[in-house]
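Undergrad: I'll drop the sequence and a predicted model, then ask my questions.
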Amino acid sequence: MSAIARAIFAVPPFPGAKGHEVVRATPGTAPDISPGALVAAMRRHRAGGSFWHPDDVWSARDTPVEAAGDDSRLLLGAIAGRPALVRGDGAFAALHELTPGSAEAERTIETLVLRHLLEDVAYADPFTGAPVSPLALIETLGGWRALIEANRPIGAAFGFAHWKRDTVDPLLWAGTPVPFRAATGAALRALPQGASVAVWKARVPASFLAELEAGPRPILEVEDGFIRSAGLGADCVPPLSIIVDDLGVHYDPARPNRLTRMLGENDPSPDDLARAGRLRDWLVREGVSKYGIGTGTPLPREGGDRRHLLVVGQVEDDRSMIFGGGEVRTNLQLLQRVRAQAPDAWIVYRPHPDVEAGHRRGAIPARTALDYADAIDPASPISALIAMVDEVHVITSLAGFEALLQGKAVTTHGTPFFAGWGLTRDLGAPPAGRGKALSLDALVAAVLLRYPRYLDPVTNLPCTAEILTMRLLSGVQRQNVALVPLRRLVGWAKRAAAQFVGMR
């Protein structure tokens, strides 16, 4: 029986996948769900069999499945609503020429499902190996199916550095190798008509981007996710989550994007809100941020009873600053504005880690920064800094969103994706198309549960935010052991040179 269940509940062969066996033979196991519930879930998610192939049994419902009597495709096809033409005897001979949807067909399907998929078999989580309900496994398979189908139109992927591809590959996979290409006009023009393009826009030449945006091809814009990794992208630590947006990108307030549409048009279910609340509590409790985990050690309030403000620096030529920064174009301008608004506050300035590492633009000489800030803290976990202060000021930095998770007051000086929903004090341009008042968990449900794609660094399978959080908390990392130290050395050299010539 377990061989049939293994064929029907197969895990897709994502690149590098090494998940746990999900079907186990357990003689004497009694089912804990009804066959009808299992069949309904499989139909709802169109999950089962080799669903990553474009011509799987779910694709042509009017075409009969013709196979030998012991072939599990007959049962799966019948569940999918396809007629069965059975050659000879076998386990599924009773399905032969039954009318799909008839009472007899449904009774026969449920009898076979009970015998082959529920009795004497148990199911396991592909990420952890822990026992799970078959309904939970089907939900995971259904999520993978939706991901794979969303990736099918991709004809090429441009702007992906080699050190990113190992973790991005499974998240863009559609049953065949992801077509990573060099960003050239010739490669773009060689694509089949109608093929979509996945692109990391910040990593392709301007001329290529201009040709792409002027052309007719659908564009899927890819960026880092919001729970990214234990380490910096500028140090070549690969992302464990990405955003793939077919409308725009979340940090450009002037254009539509999937995140803004989710927030403005869709109300999360009670289950999603409860899940978002649990995830939010977990992230805050453990100090999880975009680039790592906090220490759990509270920071002292060096300003005593004064109101403590955290001012978060950014990479000044980052696309989120270019599109969403508004009137505030530099970190120094942000510091000056905050000091002018809060002359009596204790202000802590946090340089962006990529800037502090020496890789990106946005450094402020320490003497200059201390004209407006009372302290500079480049090293403490951002989650601990947020926990210590009363209020956080950002241009568009994700630290503002992370501060909302902790229940802090947040002032935005640009137009980040989390502005304009009634949760922040917004000094930037009013975001077009926003204004709907959201609860914090409604924001979290879209931003962390629905919008990004996540990768489990242990199994190399696409996963949920909760699985990635668990892995990060357990100390699992994915990084190029040769490239990361080299990048850190380059950053150290740049910082040393800047200090030598008096730039800091």
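TA: Great, that's in hand. Numbers count the residues shown, from 1 in each chain.

Undergrad: only C-alpha atoms for contact and neighbour calcs from this point on.
TA: OK.

Undergrad: so where does the nearest residue in space to Phe14 that is not next to it in sequence fall, helix or strand?
TA: Spatial nearest neighbour of Phe14, chain neighbours left out: Pro170 (5.5 Å); criterion: Cα to Cα, 6 or more residues apart in numbering. Taking DSSP states H and E as the criterion, Pro170 maps to helix 162-172.

Undergrad: helices and strands around that helix, which ones?
TA: Other elements packing on helix 162-172 under the criterion 3 or more Cα pairs under 8 Å, 6 or more residues apart in numbering; DSSP states H and E are helix 134-151, strand 453-455.

Undergrad: looking at the ones you listed, which is nearest to Leu279?
TA: Leu279 lies closest, by Cα to Cα, to one member of the helices and strands packed on helix 162-172: strand 453-455, at 14.4 Å.

Undergrad: show me what the following helix or strand past that closest one is in contact with.
TA: Following strand 453-455 in sequence order, the next helix or strand is strand 462-463 (DSSP H and E). Here strand 462-463 makes contact (Cα atoms under 8 Å, 6 or more residues apart in numbering) with 144, 170-171, 453-456.

Undergrad: which one (most neighbours) among those residues?
TA: When neighbours are counted by other Cα atoms under 10 Å, Tyr454 leads the contacts of strand 462-463 with 31 neighbours.

Undergrad: grab the nearest non-local neighbour of it.
TA: Leaving out its chain neighbours, the residue that sits closest to Tyr454 by Cα to Cα, 6+ apart is Ser241, at 4.3 Å.

Undergrad: against Ala84, how distant is that neighbour?
TA: To Ala84, Ser241 is 41 Å away according to Cα to Cα, to the nearest Å.

Undergrad: equivalent analysis for Val65, please.
TA: With distances taken as Cα to Cα, Val65 is found 5 Å from Ala84.

Undergrad: can you pull the residues that touch both of those two?
TA: Common neighbours of Val65 and Ala84, using Cα under 8 Å, 6+ apart, are 74, 77.

Undergrad: neighbour count: the two, which is higher?
TA: Neighbours of Val65 and Ala84, each counted by other Cα under 10 Å, are more numerous for Ala84; the result is 27 against 21.

Undergrad: thought that one was touching Glu66?
TA: Yes: look at Ala84 against Glu66 with Cα atoms under 8 Å: they come within range, at 6.1 Å.

Undergrad: need the residues touching each of the two.
TA: In contact with both Ala84 and Glu66: Leu74, using Cα under 8 Å, 6+ apart.

Undergrad: from the contact counts, what lies against the helix or strand where His393 lies?
TA: For His393, the host element (DSSP H and E) is strand 391-394. Applying 3+ Cα pairs under 8 Å, 6+ apart, we find strand 391-394 packed against strand 308-312, helix 399-405, strand 409-412.

Undergrad: this is the other structure I want to compare:
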Amino acid sequence: MKARPFLRSPPFPGIARTVAAVSIVNDAVHDALAVPDSLLDQIAQARVGGTFWGHRRDGVKLVARAGCPFDGQGLGPAEIAILPAREPSRPVDPWSLLAQARSVHAPVEDELAIIGGLLGVPVHGPDGTVIAPERLRDAARQAIAAATYRDCFNGAVASAEDAVRQLADWRRHLDGNRDIAAASGMALWKREAMRRFLWDGDRSPPSFPLQRHCDGQGGQGDRWRSGPRAFLPICWKKPVRRPFRSPASKMVSYAPRVLAPH
């Protein structure tokens, strides 16, 4: 299985991974001790690392890597999440998953263990013993030092701190897109570009003609079913967040504003 950097870019639709990549696994040995605690704190605060763009699952109390033994006595099937060793085509967001968990079961170098340690969740190794927090922070440092970093907009060499800032910006953008149930009022030639722009890490919202209501299309669609203003078009007039830089180009675009009915 090919190793992937801990701090890595989301798989943006229509964009080659090599273009969007902010990190590359490096065989060279880097000094993990040079990774400061402040960077680990920034990562935990930004909730980036691993498949942070993945879908979210609620109600989980125990998270385990497949193959790692655990005792799930007293927990229902819906309260246990067993994640495969290989990254699936539709991954889960480990940060939202582990933030609600009572325990994590994974090897110390596993991303689940690293993120659990950064969140302060008890992590149990394959032998069932609790892994010391400092060992988990050392594993995080080693994972960060195992990659080199780049500016995906110009290809220049970057630092791990630069990568965290870029990933944090993308996380804010993706999180902001999660509440968009549907898009309407766009010309056909714009829809493909908007599909990519409104991607939330898991899906892109469906597009409808302006006159069609957003009936039952997830999110808040159910309460927008009545009236001629059931779903309003995207407004491009005012930016509501700081500029979002898409790896698709070097242009700076503003995040769209979706207007809710009055």
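TA: Yep, it's here. Keep in mind that what you see is a predicted model, and the values were worked out from it rather than measured.

Undergrad: so where in structure 2 does the strand holding His393 of structure 1 end up aligned?
TA: On structure 2, no counterpart of strand 391-394 of structure 1 exists by TM-score structural alignment.

Undergrad: now do the buried residues in that strand.
TA: 391-394 (16 or more other Cα atoms under 10 Å).

Undergrad: what do we get in structure 1 for Asp162 of structure 2?
TA: So, by TM-score structural alignment, Asp162 of structure 2 is matched to Ala136.

Undergrad: would you mind finding the match for Val104 of structure 2 in structure 1?
TA: By TM-score structural alignment, Val104 of structure 2 lines up with Val65.

Undergrad: surely its match and Arg73 touch.
TA: Yes: taking contacts as Cα under 8 Å, Val65 of structure 1 lies within contact range of Arg73: 7.3 Å.

Undergrad: joint contacts of those two?
TA: Counting by Cα under 8 Å, 6+ apart, the shared contacts of Val65 of structure 1 and Arg73 are Val57.

Undergrad: re earlier: for Val168 of structure 1, see how far away the match of Asp162 of structure 2 is.
TA: For Ala136 of structure 1, the distance to Val168 of structure 1 - Cα to Cα - is 25 Å.

Undergrad: ok, now Ser320 of structure 1?
TA: As for Ser320 of structure 1, its distance to Val168 of structure 1 is 21 Å (criterion: Cα to Cα).

Undergrad: neighbour count winner among Ala136 and Val168 of structure 1?
TA: Set Ala136 of structure 1 next to Val168 and count neighbours by other Cα under 10 Å: Val168 wins out with 25 against 14.

Undergrad: just the terminal-to-terminal distance for stretch 118-135 of structure 1.
TA: Criterion Cα to Cα; first-to-last residue distance in stretch 118-135 of structure 1 is 11 Å.

Undergrad: mind listing what's buried in it?
TA: 118-127, 134-135.

Undergrad: which ones among these lie within strands?
TA: Within the buried residues of stretch 118-135 of structure 1, residues falling in strands by DSSP state E are 121-124.

Undergrad: how about those residues in TSV, adding distance to Trp492 of structure 1?
TA: Output for those, formatted as TSV (distance: Cα to Cα, whole Å):
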residue	distance to Trp492 of structure 1
Val121	56
Ala122	53
Tyr123	50
Ala124	46
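
Undergrad: just those now: which is nearest Ala40 of structure 1?
TA: The nearest member of those to Ala40 of structure 1, counting by Cα to Cα, is Tyr123 at 17.7 Å.

Undergrad: now which residue in structure 2 aligns to the closest one?
TA: Mapped onto structure 2 by TM-score structural alignment, Tyr123 of structure 1 lines up with Tyr149.

Undergrad: which residue is the nearest non-sequential neighbour of His20 of structure 1?
TA: Residue nearest to His20 of structure 1 in three dimensions, not counting chain neighbours: Pro126, with 4.6 Å by Cα to Cα, 6+ apart.

Undergrad: ok, the one you found to Ile138 of structure 1 distance?
TA: Using Cα to Cα, one obtains 11 Å as the distance from Pro126 of structure 1 to Ile138 of structure 1.

Undergrad: same question, Asp70 of structure 1
TA: Look at Asp70 of structure 1 and Ile138 of structure 1: by Cα to Cα, they are 23 Å apart.

Undergrad: looking at those two, which one has more neighbours?
TA: Ile138 (21 against 17).

Undergrad: where do the helices of structure 2 begin and end?
TA: Per DSSP state H, structure 2 carries helices over the ranges 17-20, 37-46, 94-99, 111-119, 133-145, 160-177, 188-197.

Undergrad: buried ones in the fifth one, by neighbour count?
TA: In terms of neighbour count (16+ other Cα under 10 Å), helix 133-145 of structure 2 has its buried residues at 133, 136-145.

Undergrad: who does it touch, helix- and strand-wise?
TA: helix 37-46, helix 111-119.

Undergrad: cool, and the fourth one?
TA: Packed against helix 111-119 of structure 2, as judged by 3+ Cα pairs under 8 Å, 6+ apart, are the following elements: helix 37-46, helix 94-99, strand 103-105, strand 123-124, helix 133-145.

Undergrad: can you do 10 Å?
TA: Judged by 3 or more Cα pairs under 10 Å, 6 or more residues apart in numbering; DSSP states H and E, the packing partners of helix 111-119 of structure 2 are helix 37-46, strand 62-65, helix 94-99, strand 103-105, strand 123-124, helix 133-145.

Undergrad: comparing the fifth one with structure 1, how large is the average distance?
TA: So that's strand 123-124 of structure 2. Superposing on structure 1 places strand 123-124 of structure 2 at an average distance of 2.0 Å from its equivalents, by mean Cα distance after the TM-score superposition for structure 1.

Undergrad: residue range for that strand in structure 1?
TA: Under the alignment (TM-score structural alignment), strand 123-124 of structure 2 falls on residues 84-85 in structure 1.
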